[in-house]
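# Requesting a structural model of the entry that follows:
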Amino acid sequence: MKTSNNTVLITGGSAGIGFEIAQQLSEQGNQVIITGRNAERLQAAAARLKNTTAIVSDVSSQSDVTKLVNQLNEQFPQLNIVINNAGYSSSPYRLLPGVDTFEKASAEIHTNYLSVLRLNELLLPLLNKQAQAAIVNVSSIVSFAPSIDIPGYSISKAALHAYSRVLRLTLKDTPVRVFELMPPLVNTEFSKEIGGEKGIPPSQVAADLLDGLKNDNYEIHVGNTADIYQLYLSSPENALQALNSNK
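A predicted model of the protein is given here:
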């Protein structure tokens, strides 16, 4: 997959991993569109980037997504890469009585999996018009080794992982390639409550994504995700214990 002269949509592009991806892609001659819920933060992010358009849009809102898709079709008919980076995680909790796990997990599943499915489906007709196109779903190391402290988030990313595999197979005879970016703990505001300061920089995640796109590596295991994945292949139980060893 080429990594320049693309038109790229990045959801959740105003901060963290999304911003770093936008920055690196914009510096390589791509036209970038970033979305997010906070207009002020989104505009501030776009002002720091080259070749970047900001569109206020909440991926969890059906009306926002409908408006976004219509705008992309009208203003960016050359769109050929969609990076589903926007995500949501409740404050850390465990699957215990009195925690209201249903409501927490429902919000996480809706944003991290169902909203991605909806946006991809609506954009596939546009992507299929391009000579070369890609969907990138940002999942996580917890896709295959869930964390006891973020169970709903882990489950939602496991669903996204399974969906990515099925979508890749479904679209194998189309111009659209399906990539999955699987970061470990990353030092962002998003992960602050789970010790994000111990994580890798988001710039490393972005660099690994560009490298994975360039080399058609459809499952991109960033940092120690690669080690946990290899452990998972030999022993899922050991991978689970390794990820939760300090909890």
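# only C-alpha atoms for contact and neighbour calcs from this point on.
Will do.
# what residues does stretch 166-184 touch?
For stretch 166-184, the external contacting residues (C-alpha atoms under 8 Å, 6 or more residues apart in numbering) are 127-128, 130-142, 161, 164, 199-200, 205, 209, 213, 217-225.
# Mind listing what's buried along that stretch?
L167, R168, V176, R177, V178, F179, E180, L181, M182, P183, P184 (16 or more other C-alpha atoms under 10 Å).
# same check, this time on stretch 62-78
Going by 16+ other C-alpha under 10 Å, stretch 62-78 has these buried residues: V65, L68, V69, L72, F76, Q78.
# was I right about the second one contacting S57?
Yes - because the distance of 6.8 Å satisfies C-alpha atoms under 8 Å, L68 is recorded as touching S57.
# After the biggest helix by length in the chain, which helix or strand is next? Please name it.
Counting residues, the longest helix in the chain under DSSP state H turns out to be helix 151-170. Later in the chain than helix 151-170, the nearest helix or strand by DSSP states H and E is strand 176-182.
# Quick one: residues in contact with the next helix or strand after that next one.
Next in sequence after strand 176-182, counting helices and strands by DSSP H and E, comes helix 202-214. With contact meaning C-alpha under 8 Å, 6+ apart, helix 202-214 is reached by 1-3, 16-17, 20-21, 24-25, 179, 181, 183, 186-188, 218-220, 222.
# For ChimeraX, what selects the buried ones among these?
Buried residues within the contacts of helix 202-214, by 16+ other C-alpha under 10 Å, are selected in ChimeraX with:
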select :3,16,17,20,21,24,25,179,181,183,186,187,188,218,219,220,222
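# related to what we said a few turns ago, buried stuff in the longest helix of the chain?
Buried residues in helix 151-170 (16+ other C-alpha under 10 Å): 151-161, 163-164, 167-168.
# now the other sequence, so there's something to compare against:
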Amino acid sequence: MEIQGKTILITGGTAGIGLEAAKQFLANSAKVIITGRDQSKLDKAKQLYPALIAIKSDAGNADDAQLLFNQIKELGGIDILYNNAGVLSMSTNMGVANDRHSKEAEHEMNVNYFGVIRLNNLFMEMLKSRKESAIINTTSILSYVPSALEATYSASKVALHFYTETLRKHLEIINSHIKVFELLPPVVATNMTAGRNDKKITPEKVVKTLIAGLKKQQFTIRVGDTKLLYLVNRLFPKMAFGLVNSDKNIKQLQ
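Below you'll find the model as predicted:
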């Protein structure tokens, strides 16, 4: 897929993978629009990369999604929708039952899963109108093997993983030219994982792999340890579960 000259919308673009993606897509001569909930972070991103267009928008809010679509339409539309925004609540995932569990699990699913569907539905006709267009969904290594420490987050990413595969197949059936890519990173060194001591990969490496996959039209892009875990899980699922859920991590639940 050609990136140069494309207009891409990146949700959750103020930090981590999203901000790094904005940087690298700009370096590949794309026009980049980012969203985020925090205006101060959007302003900082704009200061770092003045060519960015930064729009305040909450990926879990249906009204914000509609307003975002309207703004993008006024700007001339997009060629690539990159659903990168995601949330993880450790108070939800550290236990099955606590006072905040249901509410925060619902928030995770709303941002990580339903928010993606909302934006895809809103932008589908716009993307169909483009000569070459794509949807990118960021799922996770936990789409293959769940983490006991991140139970509901894992569930939201599994849901997005299956939705991504079936969306791709549906668009193939109706002969749509929209390409659907899935990015499956391992643990990435971001603010979300700051409290974890696991092996981590940098956002820079994740996005380099993403862009290389886009250019080669590699629709399922497994990054780093995700490649190995995918194979291990197919052959030895109990071993794969143990690799994700080490004794050190399980002790945090006790």
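# Got a TM-score for the pair?
The TM-score (TM-score structural alignment, normalised by the length of structure 1) is 0.95; 245 aligned residues with a C-alpha RMSD of 1.4 Å.
# related to what we said a few turns ago, list just the nearest of the buried residues of stretch 62-78 of structure 1 to L122 of structure 1.
V69 (7.0 Å; C-alpha to C-alpha).
# Which parts of structure 2 are strands?
Here structure 2 has its strands, by DSSP state E, at 7-10, 31-36, 53-56, 80-83, 134-138, 179-184, 220-222.
# can I get the ones you listed in TSV with distance to N98 of structure 2?
Output for the strands of structure 2, formatted as TSV (distance: least, C-alpha to C-alpha, whole Å):
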stretch	distance to N98 of structure 2
strand 7-10	33
strand 31-36	29
strand 53-56	32
strand 80-83	30
strand 134-138	28
strand 179-184	30
strand 220-222	34
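# Tell me which of these sits nearest to D43 of structure 2.
It's strand 53-56; of the strands of structure 2, that one is closest to D43 of structure 2 (C-alpha to C-alpha) at 7.6 Å.
# contacting residues around that closest one?
So strand 53-56 of structure 2 is contacted by 32-39, 42-43, 45-46, 68 (C-alpha under 8 Å, 6+ apart).
# can we see that at 7 Å?
V32, I33, I34, T35, G36, R37, D38, Q39, L42, K46 (C-alpha atoms under 7 Å, 6 or more residues apart in numbering).
# With stretch 4-21 of structure 1 instead?
22, 28-36, 41-42, 45, 78-86, 188-189, 202-203, 205-206.
# switch to 8 Å and redo it
So stretch 4-21 of structure 1 is contacted by 22, 25, 28-36, 41-42, 44-46, 59, 76, 78-87, 188-190, 202-203, 205-207, 209 (C-alpha under 8 Å, 6+ apart).
# looking at structure 2, where would I find the counterpart of it?
Counting by TM-score structural alignment, stretch 4-21 of structure 1 pairs with residues 4-21 of structure 2.
# And that stretch, end to end?
End-to-end distance of stretch 4-21 of structure 2 (C-alpha to C-alpha, to the nearest Å): 14 Å.
# Could you tell me which residues within it count as buried?
Those would be 6-21, for stretch 4-21 of structure 2 by 16+ other C-alpha under 10 Å.
# Distance from the chain centre to that stretch, please.
10 Å (C-alpha atoms, centre = their mean, to the nearest Å).
# rewinding a little: restricted to helices, list the buried residues of stretch 62-78 of structure 1.
V65, L68, V69, L72.
# quick one: which of these is nearest A242 of structure 1?
Closest to A242 of structure 1, out of all of those and judged by C-alpha to C-alpha, is V65, at 38.2 Å.
# Leaving out sequence neighbours, find the closest residue to that closest one.
V59 (6.0 Å; C-alpha to C-alpha, 6 or more residues apart in numbering).
# Mind telling me what the one you found corresponds to in structure 2?
So V59 of structure 1 corresponds to A59, using TM-score structural alignment.
# where's its match relative to L67 of structure 2, distance?
In terms of C-alpha to C-alpha, A59 of structure 2 sits 11 Å off from L67 of structure 2.
# Over to V145 of structure 2?
Distance from V145 of structure 2 to L67 of structure 2, by C-alpha to C-alpha: 36 Å.
# again with L75 of structure 2
Distance from L75 of structure 2 to L67 of structure 2, by C-alpha to C-alpha: 13 Å.
# how about the match of V59 of structure 1, what does it touch?
By C-alpha under 8 Å, 6+ apart, the neighbours of A59 of structure 2 are T11, G12, G36, A65, A85, V111, G115, V116.
# any idea how far the residue lying closest to the fifth one once chain neighbours are set aside is from Q39 of structure 2?
Read that as A85 of structure 2. What sits nearest to A85 of structure 2 in space, not counting adjacent residues and going by C-alpha to C-alpha, 6+ apart, is G12, at 4.0 Å. Distance, G12 of structure 2 to Q39 of structure 2, using C-alpha to C-alpha: 12 Å.
# Need the overlap of contacts for the two.
With C-alpha under 8 Å, 6+ apart as the test, G12 of structure 2 and Q39 reach no residue in common.
# residue contacts, the residue lying closest to D58 of structure 2 once chain neighbours are set aside?
Leaving aside its chain neighbours, D58 of structure 2 sits nearest to R37 (5.1 Å; criterion: C-alpha to C-alpha, 6+ apart). Counting by C-alpha under 8 Å, 6+ apart, R37 of structure 2 touches K56, S57, D58.
# For R37 of structure 2, give its distance to T11 of structure 2.
For R37 of structure 2 relative to T11 of structure 2 (C-alpha to C-alpha), the value is 10 Å.
# do the same with D247 of structure 2
Counting by C-alpha to C-alpha, the gap from D247 of structure 2 to T11 of structure 2 is 35 Å.
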